[in-house]
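In: have a look; sequence and predicted model below, questions after that.
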Amino acid sequence: MQHIDYSQYSLNDLFILVKGSDKDAFDCLYRFTFKGLYELAYRKLQDEDVAKEIVQDLFVDLWDKREQKHIHEVEKYLYQVVRFKVIDVYRRRRVSFAELDGMVDTLVDYTNQADTPFYTKQLKQYVNNWIETLPKKRKKIFQLRYHEDKSTGEISKILDISPKTVQNQLLTTANALRGLLQKYLLLILLFFFGS
């Protein structure tokens, strides 16, 4: 068996080999990128174990789903995934939006492009997690209006509350959601255009 010198391959070329189940190319991709990905996660989290876990999970997922993934800019993709995993860690730790706002500037270390399906999935998860945090009545009103397409009058009758209460709750929820989406959009824009 001939030994291949992977050091001359670009990360994108290595990923093409990885898609073909080349374990040596995968190991090389890991070695070439682990340090930078780990350092990014560690700088954001200040936790060695979690930073290592993020990068290792990223590579396990990359290997397991290598045939389904269509990645054109491997380095940008890897750094983007680490950023989202860092945000997920903060979300699990129930970091407040004030703290998340403080992180925005530090999250931008590497300009990259997004894979649209990845962002769409993250946005849906982000919004669904937010909906779960709403007070019970506000959550029910939101679901009736936007998931079941009920009118203000119908919601009022279903929940036995005044139409004005429904309108106020919807307005409060819409304003909060708008703020949430603005923060998410700001993160995305910073990822795209940050320096």
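Out: Sure thing, it's come through.

In: from now on I want contacts and neighbour counts done on CA atoms only, so please keep to that.
Out: Noted.

In: tell me which helix or strand the spatially most central residue of the chain sits in.
Out: With distances taken as C-alpha atoms, centre = their mean, the residue of the chain nearest its centroid is F84 (3.7 Å). Applying DSSP states H and E as the criterion places F84 in helix 74-92.

In: go through that helix and flag the buried ones.
Out: Buried positions in helix 74-92, judged by neighbour count with 16 or more other C-alpha atoms under 10 Å: 74-87, 89-90.

In: here comes the other one, which I'd like you to weigh against the first:
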Amino acid sequence: MAAKLNDSDLLELMVLDDVSAFEEIYERYSKSMFLFAMNIFKKKEVCEDIVQNVFIDFWAKRKKANVKQLKPYLFQAVKYQVFNHIRNRKISDEDLTRLIIVDISMSISQKLEFDELQAIIKIQVDKLPTKCQQIFVLSRFQDKSNKEIALELGISVQAVKNQISKALAFLRKNMVLEEGVLYLLFLTSTL
């Protein structure tokens, strides 16, 4: 059942001590977190330790942490563990250089891609019908849950889901960029 839930629902369950929700989060993100760490360290054991430390801390702080977006939170935690590793002098100069290169190159290229994508998405979102646009913005740009949106607008959760589906279908259809590349970053995320 946990595999079908979105990140927000999993976070809510985890705060209530639901171990299966925590396990699902681990299954979804641990591999990509490990690969992110491997891009910096190239040492399997260190990267495994970093990911484990992130999840140990995450579980321990589950009731206190105010996590809005799960994936960015987890990857920021990996980065924090990396810097802890550096601070504790457990990293070579070569690893430190690789970290700086990875961080700078990812930051620049991701920023450029993000800015370009954000501009294109804004143009397309502005073409949505008013209610559909409003719901999509609340969901994707203000990170509100379907339930929060439904309460705020006085409509059913199903109506919110329908409008998000409508917006996603429109955006998928109209988000074709150069050379036919279709950007589906958050367009494919769950309702």
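Out: Looks like it came in fine. Keep in mind that this is a model prediction, so the values were computed, not measured.

In: superposed, how do the two chains score by TM?
Out: Once superposed, chain against chain, the TM-score is 0.50 (TM-score structural alignment, normalised by the length of the second structure); 108 aligned residues with a C-alpha RMSD of 2.6 Å.

In: next one: the residue nearest to the centre of the first structure from F32 of the first structure, what distance?
Out: 21 Å (C-alpha to C-alpha, to the nearest Å).

In: packing partners for the helix or strand hosting I101 of the second structure?
Out: Per DSSP H and E: I101 of the second structure is located in helix 93-125. If you count contacts as 3 or more C-alpha pairs under 8 Å, 6 or more residues apart in numbering; DSSP states H and E, helix 93-125 of the second structure packs onto helix 19-41, helix 157-174.

In: what residues sit buried inside the shortest one?
Out: Along helix 157-174 of the second structure, the positions that meet the burial threshold by neighbour count (16+ other C-alpha under 10 Å) are V157, V160, K161, Q163, I164, S165, K166, A167, L168, L171.

In: which residue sits closest to the fifth one, ignoring its sequence neighbours?
Out: By the measure of C-alpha to C-alpha, 6 or more residues apart in numbering, the closest residue to I164 of the second structure outside its immediate chain neighbours is F136, 5.7 Å from it.

In: go ahead and confirm that neighbour touches K166.
Out: No: counting by C-alpha atoms under 8 Å, F136 of the second structure does not reach K166; the two are 9.4 Å apart.

In: flag every buried residue along the helix or strand just after the helix holding F84 of the first structure.
Out: Moving toward the C-terminus from helix 74-92 of the first structure, the next helix or strand (DSSP H and E) is helix 97-104. Across helix 97-104 of the first structure, burial judged by 16+ other C-alpha under 10 Å covers L100, V104.

In: list the helices and strands whichever helix or strand comes after helix 97-104 of the first structure packs on?
Out: For helix 97-104 of the first structure, the following helix or strand on the C-terminal side (DSSP H and E) is helix 116-132. Using 3+ C-alpha pairs under 8 Å, 6+ apart as the contact test, no helix or strand touches helix 116-132 of the first structure.

In: mind listing what's buried along helix 116-132 of the first structure?
Out: For helix 116-132 of the first structure, burial by neighbour count (16+ other C-alpha under 10 Å) applies to Y126, I131.

In: contact partners of that helix?
Out: With contact meaning C-alpha atoms under 8 Å, 6 or more residues apart in numbering, helix 116-132 of the first structure is reached by K139, Y184.

In: and the very next helix or strand once past that helix, how far out from the chain middle?
Out: Downstream of helix 116-132 of the first structure, the first helix or strand assigned by DSSP H and E is helix 136-146. Here helix 136-146 of the first structure shows a centroid-to-chain-centroid distance of 25 Å under the convention C-alpha atoms, centre = their mean, to the nearest Å.

In: hmm, who's touching helix 136-146 of the first structure?
Out: With C-alpha under 8 Å, 6+ apart as the criterion, helix 136-146 of the first structure contacts I131, E132, K150, S151, T152, I155, V166, Q169, L170, T173.
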